[in-house]
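Participant: next one to model:
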Amino acid sequence: MAQIARWAAKFPDKVAAHFPDRGIAITFGELDARANRIAQWLIGLGLRPGEGIAMLMDNRPEFIELVYACRRAGLYYTPLSVHLRPAEVAYMLGDAAAKAIIVSPGLAELATSLLREGSIGAMPRFAVGEGLDGYAGFEAALAAYPAPADLPPRPVGREFLYSSGTTGLPKGIKRPMLEWEKRDAPDWDMTWKSLYGFDEDTVYLSPAPLYHAAPHGYAIRRTIGEGGTAVIMAKFDPLRALSLIDSYSVTHSQWVPTMFARLLALPGEERARFDLSSHRCAIHAAAPCPVAVKQRMMDWWGPILWEYYAGSEGVGTTVAAPQDWLARPGTVGRPVNGVALHICDDDGRELPAGQVGRICFEGAPRFAYHNAPEKTAAAYTAQGWASLGDLGRVDDEGWLFLSDRRADLILSGGVNLYPAEIEAAITRHPAVAEVAVVGIPNDDFGEQVHAVVVPRDPRANQAVLRAELDALCRDLLAGPKRPRSWEFAEELPRSEAGKLLRRILKERYLTPS
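Facilitator: As a prediction, this is how the structure comes out:
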């Protein structure tokens, strides 16, 4: 029996997903019926098992319906970031060999650009909801399939995700489907279920875009797929998020550090308005969380913050429970699932505890980037250990601490400097909401440390704040690590996953005109 069909049979009237910003709720019974009808339609389009579609959609019910329809129809689905440019969409459509694309009217500008620039070509294209010029109507197409019906036995369809592309074109990660005969077996690791306590009673707040890997996994598979209820925001807003935790008695949630910064920026009286007592598990990842920021969140929400380090590639995962982090501030945990962790130098040799090197995992199933054998090879050491390209260190007990991505290192006077370490020191100042550190050209040293600061109060006296930050860095950082130049900004460029886009920062602030 299909995953959702099982829950629809058990409690058809239970809400699978709330979309409070749209005033819509969809029950398991409704989701089951819609997924069946959409699967019939996709098969009717001539899509064969193992082929796929692309989805350019914001957070709305059809996104979830399409996911479960593709699973039933034996198809891959590729969610596309709404921040892509037409040329990037064209690349991903071609690389994934998508046979159709489905878009949201809320993304009309990008969807229209795709038509104007020929990015879609002649592939079938559809728009959900109220429709969009140049795209066939999704609901009109479904009208030919008015009721659920038996479906042919096909493998269990699944996601075909792409990396966020912070350092170049996105890389596809395409995993095999489960055979139809094995359709009731889990097709991914279930350790998270016991760690975080997801079950039928879970009420999960999703404040992020569903097209990104982590929100997609937590909302659709780990919550709805386990019989729980997802509360899906159209777009993150800190005050709205607190309100939804209160009004829906949210038990679980997933965040990125920049969301914490925006939550902490709310006035105390605003934060105190809401009852957050139902909230027992707040999970976060995607980027290093400054110690000072996480400590303030712990002080506010209590010891409910769980942190993990992982990637869509599935090469390994570390997890830090709240108590683990409180005992070792800054750690992102130790490996789970029997995978071993190694820190290696540039030649693949393992380094001792305390030294910074490339984070590698041993023991996870081997993965491959789609159509990119050279990138796959670069992700593995000679020993067969896999890496996401990040740098870190372990302590004597094997707890991992992130440093940075290798691409973000600053080389100044022959010394490797890690932006995350410098950023962590600067965020200890109470007037700092966010900070990004990058390397900029320096005639004497090659690069120098440059800090871009977002003040909590936009009206703050920048000269005074700079002097205070200079003094703080003198107290906390060795000479080469101290910023030689400062800049103040209203916001930092980030991906939809909350990852800092340092390359965009350099383009925006540092490229000569």
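Participant: from here on, contacts and neighbour counts on C-alpha atoms
Facilitator: Noted.
Participant: ok, for residue 31, nearest residue in space, not its chain neighbours?
Facilitator: Leaving aside its chain neighbours, residue 31 sits nearest to residue 65 (6.2 Å; criterion: Cα to Cα, 6 or more residues apart in numbering).
Participant: which SS class is that neighbour?
Facilitator: helix (DSSP: H, G, I helix; E, B strand; the rest coil).
Participant: which residues touch it?
Facilitator: Shown in contact with residue 65 (Cα atoms under 8 Å, 6 or more residues apart in numbering): 31, 34-35, 38.
Participant: tabulate those (JSON lines), appending neighbour count.
Facilitator: Output for the contacts of residue 65, formatted as JSON lines (neighbours: other Cα atoms under 10 Å):
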{"residue": "31", "neighbour count": "25"}
{"residue": "34", "neighbour count": "23"}
{"residue": "35", "neighbour count": "25"}
{"residue": "38", "neighbour count": "27"}
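Participant: one more to line up against the first:
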Amino acid sequence: MSTFHPPVGFPLRDLPSAHAEHSPSSIALRCGDRERSWAEMARATRSLAQGMHQRGVGHGDFVSLLLRDGVDIVTAAFACYQVGAVPQPLSTSLAPSELAAILELTTPALVVTQDAQSTAELPGDHPTSAVDQLGTDDAAQLPTVISPSWKAPTSGGSTGRPKIILCGQPAELPAFDAEAWQISGEDRFLMTAPLHHNAPFATTMTALFHGAEVTLLERFDPEAVLEQIERHRITWAYLVPTMMRRISSLPEHQRLSYDLTSLGQLWHCAEPCPAWLKEEWISWLGGERIWELYGGTEAQAGCTLSGTEWSAHRGSVGRPRWGEITLFDDQCAEITEPGIPGDVYMRVSPGSPPAFRYIGAELKEVDGWSTLGDIGEFDTDGYLYLHDRRSDMITVGGVNVYPAEVESALTEHPEVLSAAVIGLPEDDLGSSVHAIVQLSTPGQNTYSLSTEQLQEFLTSRLSRHKRPTSIEFVQTSLRDEAGKVRRAALRRERLSPEGIPTEPKEVHYA
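Facilitator: A predicted model of the protein is given here:
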């Protein structure tokens, strides 16, 4: 790790060379067999920046990073800062139509791909370069400019239509991310998720900004996480609850054979964490080491809490730590009493600049308040408890059913790896509760768990109107690499063009 400790406001463009000057041989980044010292990072960054400059990339331009390799993503992002551009990591798994829609929104000055074949397969007509062909040893002076934004993540949200969430912070060292995630330059940092997602990119770059030693997983593997923590004496790690479940499912003797004593903080976010799973991890590692962050990519406000706090406020996502959070009822009146649910609204603290702006979507605000669509309530101590997304809520015979609650109960079963619950049209009650279940160990064409067994398991956990009336078993993952489930897309896939439920191959009715 680097001995240079940059002050708030330090230009991100100058960080690789500053860390290289103070700690040239210290490891900046590793991923699989690739490893870069700060001296190597500074050289590689400048080479890519020169290549971008030669291709006309300049101040405020978007550069789309269509890269699989984490080392290349980080290096290219730093190169963007050196020419004043805005890096935009994108998933290499995007369908051509999805990618085309995103590129149409940003009109990037350059698309950087992993190789020449990826470049040839790009939709549309955009300036492109394979990353291994972009660098140059040209020693020409680069312009001294600061990018107007240090990241521009994409979001499809529940609508499925892409939008860009342009960060309002210029490419100067922000105080926010390091404080919110409690990251320091002394950390040995482990990222387990792909960097084209916002939280993985933001936390990884923040760790590097401060000179931490960063380890990236090439792909998630439950045992590899434990092995990397032990091998590199990791102090800070990131997981999503689906990953936590897979690690918990390892045989106990295997899971407990690794030395995790170096780990000071394990953070999770991106999806609700079932209470039983959180309790398992708190029991295993201790509440002081388990941390959760709740907030949107927009980052106008958010909550954090430790496992110790969670044990005293079971099910909470914490108290607001930055910005402001409040609740509004259906009549747009603010809810001030604890225990009453409402729509969760957020805004930046008074006097703060805007945290973001949308490209490709209209921001709907009331007096600076905007919502992610969540429903929640506060307790008497100011801790926030989430119910679900309003757009995902199912109304069965006039009674509201929250999919997250049903999914949490389903995943308590030891053979259920993941679950998604959606509402489907039903003539009598208006909607029916449909569960899509991914088992931990499915057979080739058979399932070890029957719908009757699963329904019996739910009997003591959910009231009758919340229990699924139909259960569908699938072998494909229900969540994306960030741990998010897109219920609206799952629902569309199970409806005909006329809005009538179709019959999945593996569906069982209660």
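Participant: give me the TM-score for this pair.
Facilitator: Once superposed, chain against chain, the TM-score is 0.87 (TM-score structural alignment, normalised by the length of the second structure); 479 aligned residues with a Cα RMSD of 2.4 Å.
Participant: quick one on the thing from earlier: residue 395 of the first structure: which of the contacts of residue 65 of the first structure is nearest?
Facilitator: The closest of these to residue 395 of the first structure turns out to be residue 31 (Cα to Cα; 47.1 Å).
Participant: can you tell me what the closest one aligns to in the second structure?
Facilitator: Mapped onto the second structure by TM-score structural alignment, residue 31 of the first structure lines up with residue 41.
Participant: OK, contacts around its match?
Facilitator: Counted by Cα under 8 Å, 6+ apart, residue 41 of the second structure has contacts 16, 20, 28, 75.
Participant: list the contacts of the first one.
Facilitator: So the one you mean is residue 16 of the second structure. Going by Cα under 8 Å, 6+ apart, residue 16 of the second structure touches 38-39, 41-42, 45, 78.
Participant: kindly report the same for residue 200 of the first structure.
Facilitator: Counting by Cα under 8 Å, 6+ apart, the residues that residue 200 of the first structure touches are 223, 226-229.
Participant: redo that, cut-off 7 Å
Facilitator: By Cα atoms under 7 Å, 6 or more residues apart in numbering, residue 200 of the first structure lies in contact with 226-228.
Participant: quick check: the aligned residue for it in the second structure?
Facilitator: Using TM-score structural alignment, residue 200 of the first structure pairs with residue 185 in the second structure.
Participant: in which helix or strand does its match reside?
Facilitator: With secondary structure defined by DSSP states H and E, residue 185 of the second structure is part of neither a helix nor a strand.
Participant: cool, residue 437 of the first structure as well?
Facilitator: Going by DSSP H and E, residue 437 of the first structure is in strand 432-442.
Participant: mean per-residue distance, that strand versus the second structure.
Facilitator: Following superposition, strand 432-442 of the first structure is found to deviate from the second structure by 1.8 Å on average (mean Cα distance after the TM-score superposition for the first structure).
Participant: okay, and that strand goes to which residues in the second structure?
Facilitator: With TM-score structural alignment as the criterion, strand 432-442 of the first structure aligns to 416-426.
Participant: what comes up buried for the matching stretch?
Facilitator: Neighbour-count burial for stretch 416-426 of the second structure, with 16 or more other Cα atoms under 10 Å as criterion, is recorded at 416-425.
Participant: residue 340 of the second structure -> the first structure?
Facilitator: Aligned counterpart of residue 340 of the second structure in the first structure: residue 355 (TM-score structural alignment).
Participant: kindly report the same for residue 306 of the second structure.
Facilitator: When the first structure is aligned by TM-score structural alignment, the residue opposite residue 306 of the second structure is residue 321.
Participant: just checking, what residue in the first structure corresponds to residue 219 of the second structure?
Facilitator: Using TM-score structural alignment, the partner of residue 219 of the second structure in the first structure is residue 235.
Participant: Three-state assignment for that match, please.
Facilitator: Taken by three-state DSSP, the conformation at residue 235 of the first structure corresponds to coil.
Participant: any chance you could map the strands in the stretch 1-150 of the first structure?
Facilitator: Remark: strands assigned in the stretch 1-150 of the first structure by DSSP state E, counting those that start in this stretch are 15-19, 24-27, 52-56, 76-79, 101-103, 125-127, 136-137.
Participant: any chance of those in a markdown table, plus mean neighbour count and distance to residue 219 of the first structure?
Facilitator: What follows is the strands of the stretch 1-150 of the first structure, written out as a markdown table (neighbours: other Cα atoms under 10 Å; distance: least, Cα to Cα, whole Å):
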| stretch | mean neighbour count | distance to residue 219 of the first structure |
| --- | --- | --- |
| strand 15-19 | 23 | 9 |
| strand 24-27 | 16 | 14 |
| strand 52-56 | 24 | 17 |
| strand 76-79 | 26 | 14 |
| strand 101-103 | 24 | 20 |
| strand 125-127 | 23 | 23 |
| strand 136-137 | 17 | 27 |
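Participant: switch those strands over to TSV; also include distance to residue 491 of the first structure.
Facilitator: Shown next, in TSV, are the strands of the stretch 1-150 of the first structure (distance: least, Cα to Cα, whole Å):
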stretch	distance to residue 491 of the first structure
strand 15-19	28
strand 24-27	32
strand 52-56	26
strand 76-79	26
strand 101-103	29
strand 125-127	33
strand 136-137	38
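Participant: in the second structure, where's the longest helix?
Facilitator: Counting by DSSP state H, the longest helix found in the second structure is helix 38-54.
Participant: report the angle between the axes of it and strand 27-31?
Facilitator: 70 degrees (axes from the mean of the first three to the mean of the last three Cα atoms, to 10 degrees).
Participant: who touches residue 197 of the second structure in this structure?
Facilitator: Taking Cα under 7 Å, 6+ apart, one finds residue 482 in contact with residue 197 of the second structure.
Participant: recalculate using a threshold of 10 Å.
Facilitator: Shown in contact with residue 197 of the second structure (Cα atoms under 10 Å, 6 or more residues apart in numbering): 89-91, 153-155, 270, 297, 481-482.
Participant: so what's the residue of the first structure positioned farthest from its centre up against?
Facilitator: Within the first structure, the residue lying farthest from the chain centre (Cα atoms, centre = their mean) is residue 444, at 38.8 Å. Residue 444 of the first structure makes contact with 412-413, according to Cα under 10 Å, 6+ apart.
Participant: so it: helix, strand or coil?
Facilitator: When classified by three-state DSSP, residue 444 of the first structure comes out as coil.
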